[in-house]
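Asker: give the three-dimensional model of this entry:
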Amino acid sequence: MGHQNMSDYASIHFNPTPLLVVKPEIENLIKQAESCINVLIDSQNTPIELEDVSVGLKQTANILKVIDQAILGKISLYSAELIDHIISSSDHDIRYTATLSSSILAMKRYIEFTSLQETRIAYFLLDSLNTLEALLNKPITQEGDIIRAYLAHKSPTVSIEFDDVTPSKYVHQLYKANLSFLLDPTQKRVNQPAFSAVTTHLLNVAKDKPSYSYWMLVHHALGQLEHSFLSRSRLRTLIQIEQNIKQFLADPEHYEATATDVENIVYISISQTDEHATRLKDELGIEKEHISDDVLNQYAHQFYTMPDQSTITTISNILKQEITHTYQEIEMNYQTLTQERFQEIHRQISAIRNVLYILNVKESADDISESLLQLTSAEDIHDENNATRLINQLVQALNNLKIYVRSHTAKILQRVIKNPKIGLDELDQAYDILAQETQASIEFNVDQLVGHIENDSDNALPEHFTASFSELSGASLFLFDNNAIHQAFINCAKYTEELRSKELKLSLDDVKNILNVCASVENNLNAITNKQPIMPKMFDTALTYSQQLKVSA
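Answerer: From the prediction side, this is the model:
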């Protein structure tokens, strides 16, 4: 197994910009993979595009490694290797197709989750990685692998008081029974007192034995089991403990836990939030940012259930069209609606309300529900007050829907809201119109600049340059909320105005500097269009170019 950093499993608030830059390409690759998987499942035939997916995943693995997403990159690489096996195999083993589908889904979820939360919790990928490793006959990555370097030449332990009890010959059977109960998917509850009783008995047997410190760690880890994040990797550790109990009780004097067993149990211990976990991390010199099981449990539901951005956008767009069409029809025809048409609209609004509930846009859904209860016939909606109230609720639902989409968009991709009184629909419209006008202005001025220098014109510099650059300074500030590009265009405007007033010509270097300022805006406009983060450093560079615009004395 390759070298891993502690940060691979840690919860680190980080800048997701590099991941967001490559996200659109990875998402396109994932869509292609999903399409191929559907063909594999439906027809049992291997689509020719699957080879392209394999190549793409291998390239993606290298990119992810470069941007410090090692575990995600490993899943991408192993998924490609699994595809290679599927292509070369004559029979279509459903295990391979199912594992590939699960791995692609894990990548999709993780990229979406990490981009939105600006938090890296690669532990969520461990189960998918282990499944790939098992199928490809690779060494299984243990959760404790990550702390191996911290345990070198150290014998970590915790010190917890425990009761003196007479060891029972049924300790092993009790652990097996509790483990079976825990592994039962219909139960999956922790009988905490029973696990604690088992470890207390084991400690009494282990007194003055070589494995005492190991069983003390087990006592601590299993004493917190009801609060633990029970991943499949964690459950494998619990299964291994059952085997360890069997071996220990057969020969207590000579039993010693393996290095892997110690690593895994220490990892579980430091993932708790009590004083023993804190002391253990301090003893080993492990970062404070190490993710706890409490944090894993906190984020798990969101990670496993959160819809991806593409799904959110598609659903919201369809719902937006439906809401807009419905309220516009009511607005225009509420006084003349027949009972039959009223019932159809009532059903449409009920469906809209239900989707809003599913999306957790609860405020609007509740308001609409209240109106639907009051509107029982066409005569009710003929009343102007009733119609107006329903229309306003539907319009508000549109804005709340925008807020929902915004809340599921990475922060650095969100458009800046300067005036909270402006509806998000109006804001988006303003952004889109201004972006189009800015792009058109950039293209026009670039063409004019190039033409002016190519024609080696002796004519005075056209007046529109100064006006255009002044307008672009304001537009750029609104679009990008960046002072550097704002000032860069002000510098361009002042310089061209000074040239005009002194009847001086633009030099080739002047044009290059101004073109570089324009290029920074054009590149970042393209980034916004492609749902990628803007690059503020481009604007810093643009400001530097604009500062080189100086009239010779």
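
Asker: all contacts plus neighbour counts: C-alpha atoms, from now on.
Answerer: Will do.

Asker: mind jotting down where the helices sit in the stretch 401-550 of the chain?
Answerer: Secondary structure of the stretch 401-550 of the chain (DSSP state H, counting those that start in this stretch): helices at 424-454, 464-480, 483-501, 508-529, 536-546.

Asker: can you redo these as JSON lines with mean neighbour count and distance to residue 377?
Answerer: Below are the helices of the stretch 401-550 of the chain laid out as JSON lines (neighbours: other C-alpha atoms under 10 Å; distance: least, C-alpha to C-alpha, whole Å):
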{"stretch": "helix 424-454", "mean neighbour count": "15", "distance to residue 377": "32"}
{"stretch": "helix 464-480", "mean neighbour count": "19", "distance to residue 377": "47"}
{"stretch": "helix 483-501", "mean neighbour count": "21", "distance to residue 377": "56"}
{"stretch": "helix 508-529", "mean neighbour count": "18", "distance to residue 377": "45"}
{"stretch": "helix 536-546", "mean neighbour count": "20", "distance to residue 377": "57"}
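
Asker: alongside the first, I'd like the structure of this one:
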Amino acid sequence: MISSKQSHTAVNTISITNFDLTSLYLLRSEIQTILQTAEQHLSEFNDDSEQAPLLLDSVAMLKQLASVLQLISLHGGSDLAYALSEGMQSLYDKADSGDERLILSLAQGMITLSRYIEFVLLQETVEPSLLLEAINDIHSLIGKAAVTDVGNERFAADNYHYVSVANPAQNFQSVEDLGLNSDLLTTAYRAGLAVVLAADSSSLSDSDLKKTEVMYTACALIANQSKTLFWRAAAAVTQDIRKLLPLNEAKKSLYIFIDQQFQSYLPADDRRFADLVSFACKQNNNWANELKIQLKENQLDQGQLTELKYFLQGPDQKITSTINELIQQEIDAVKNDINELVNHSIPSEGALKSDSFQPIAEKLSSLASTLQILNLQQASQALRDSVKEVSSWLAPSAAELDQLLNRLMVAENAALTLSKSHTPTAQLQQLNNANISIHQLDSAYLDLIKETRQLISDLEHRISDFVDTLPTSKSADSTDNEALQDIPENLKLIAGALRFLQLTDAANTINRLGLTLENSELINSSSRVQSGTEKYSNFAKIADILLATDHQLSSQQLGQPTVKQAVYTANRSLTELFNH
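Answerer: Coordinates of the predicted model:
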């Protein structure tokens, strides 16, 4: 998703997608290597036309890259990679004459594609139209026709496997805003929802079939009133729902999402909105046909596109990371200078020369100017406030030193936040207290992740050791469950840590597992109700949940996106445990 502010946390989300970001993230380093190599080849050819054979290497690499991007359905990106490949080939064919305009256009295209990959990962959305200008610049120089669409028509050609929804908040209306009876409609929908979630085949009784028809009627009534993408999609996926049964876990999640939106429980920028539209477009009914037409017309306005183009033209991750490192070095130098003066240079009479702190004041002034250029106004002003005070210091008090350190921390946080805002998968912490160091908070988060993973590992080993000693029948001697008695309490601790780490879905799953096990015969030392085989099956489900949770923690620890399959696995195992 993308907001009108450049951050991972969308405030006013203007676009969402169900594109598989994990695939792109895993390919990112290879993509960057290909683009950097092609850029180097282009530079060497520009300096010496005898290096023209290098261009053919880039032609092959870029063509391969285009195929890979097409395979993962990164529309626009694949088109630009193909254009770059064809442009390199054209440059090679007329190597003797050279073409400065084409060289410049190719260089700009490589930068644009690299920035677009970063844009997609950072903002968690796709906007292929941002690449049209770069594609057509190359096409115009090699004699190819201009491209007019690299978005919605491609989504349709891929059978809407991935879609992008512009301005999702404008494409959803709450039931109450429509003046309808939300409680009555919710009850009608949930009657059918209970049927479809429990169905293990498409064969339904007459009573259950009527409930699913009422479920569809509730959605259709709202869709006729609202005419928004969301409710049309809801009507499309509930009409003749019997044909879609049984549902897998991912599809069940979508129908639960619809149920939640009857009461507007979740914001419209939830990624499942895009999943729902994608699923709805694949249906064969009038609602789906109307939805496809509406989706094609669903576009960002020119002002929003212009705002997004600023991102492609602005600093990238490498630049912002370097800036952050330089600023942190300057701040550390100021701290070291202060420490040297205060702790080692103040004479016995308790005061220094009137200009002793002037060099530090000059460094603060220079740093404040740098922050101002980076549009980090609050941090810049904080340091400017200290310049005059520091320049007049003779023997600063502890309170004065603390105030300066707090202002330096504001600058540290600002530079680190700037770097994180251009780093895919980086966690941008929401600070309720400006006097907290983001660096220290990040360290605390990592420590908590490590401790939580260690606790999960301990539980897994204890369960594994217990399962190895299980009897094979109910009549056999029962195994002492004492080692498992504190598992529910430990699961509560894990759930609390997950909430602090903002892994809400995982926290809810672990919490429900803990509540389920509190009075369960699985860890009741006096129980012989289940055989060893039955217990083994249930403990295997618990192990699946713990392993899926550990995977999510591992992804966050390594700064990688979480694979949705881990969440689905945990939820499926928990559901099976409930139903046992």
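
Asker: coming back round to it: can you tell me which of the helices of the stretch 401-550 of the first structure comes nearest to residue 406 of the first structure?
Answerer: Among these, the nearest to residue 406 of the first structure by C-alpha to C-alpha is helix 424-454 (9.3 Å).

Asker: picking that back up, what's the closest of the helices of the stretch 401-550 of the first structure to residue 321 of the first structure?
Answerer: Evaluated with C-alpha to C-alpha, those place helix 424-454 nearest to residue 321 of the first structure, the distance being 12.8 Å.

Asker: okay, the angle between that closest one and helix 508-529?
Answerer: Here helix 424-454 of the first structure points in a direction 150 degrees away from that of helix 508-529 (axes from the mean of the first three to the mean of the last three C-alpha atoms, to 10 degrees).

Asker: circling back: want to try a markdown table for the helices of the stretch 401-550 of the first structure, with distance to residue 314 of the first structure as columns?
Answerer: What follows is the helices of the stretch 401-550 of the first structure, written out as a markdown table (distance: least, C-alpha to C-alpha, whole Å):
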| stretch | distance to residue 314 of the first structure |
| --- | --- |
| helix 424-454 | 16 |
| helix 464-480 | 25 |
| helix 483-501 | 33 |
| helix 508-529 | 17 |
| helix 536-546 | 30 |
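
Asker: figure out which of these is closest to residue 269 of the first structure.
Answerer: When the helices of the stretch 401-550 of the first structure are compared by C-alpha to C-alpha, helix 536-546 sits nearest residue 269 of the first structure, at 42.4 Å.

Asker: so what does the closest one touch, helix or strand wise?
Answerer: With contacts defined as 3 or more C-alpha pairs under 8 Å, 6 or more residues apart in numbering; DSSP states H and E, helix 536-546 of the first structure has these neighbours: helix 483-501, helix 508-529.

Asker: closest one to residue 220 of the first structure among the helices of the stretch 401-550 of the first structure?
Answerer: Residue 220 of the first structure lies closest to helix 536-546 among the helices of the stretch 401-550 of the first structure, at 48.5 Å (C-alpha to C-alpha).

Asker: show residues contacting the closest one.
Answerer: 482, 484-485, 487-489, 491-492, 513-514, 516-517, 520-521 (C-alpha atoms under 8 Å, 6 or more residues apart in numbering).

Asker: can you do 6 Å?
Answerer: Outside helix 536-546 of the first structure, the residues that touch it by C-alpha atoms under 6 Å, 6 or more residues apart in numbering are 484-485, 488, 491, 513, 517, 520.
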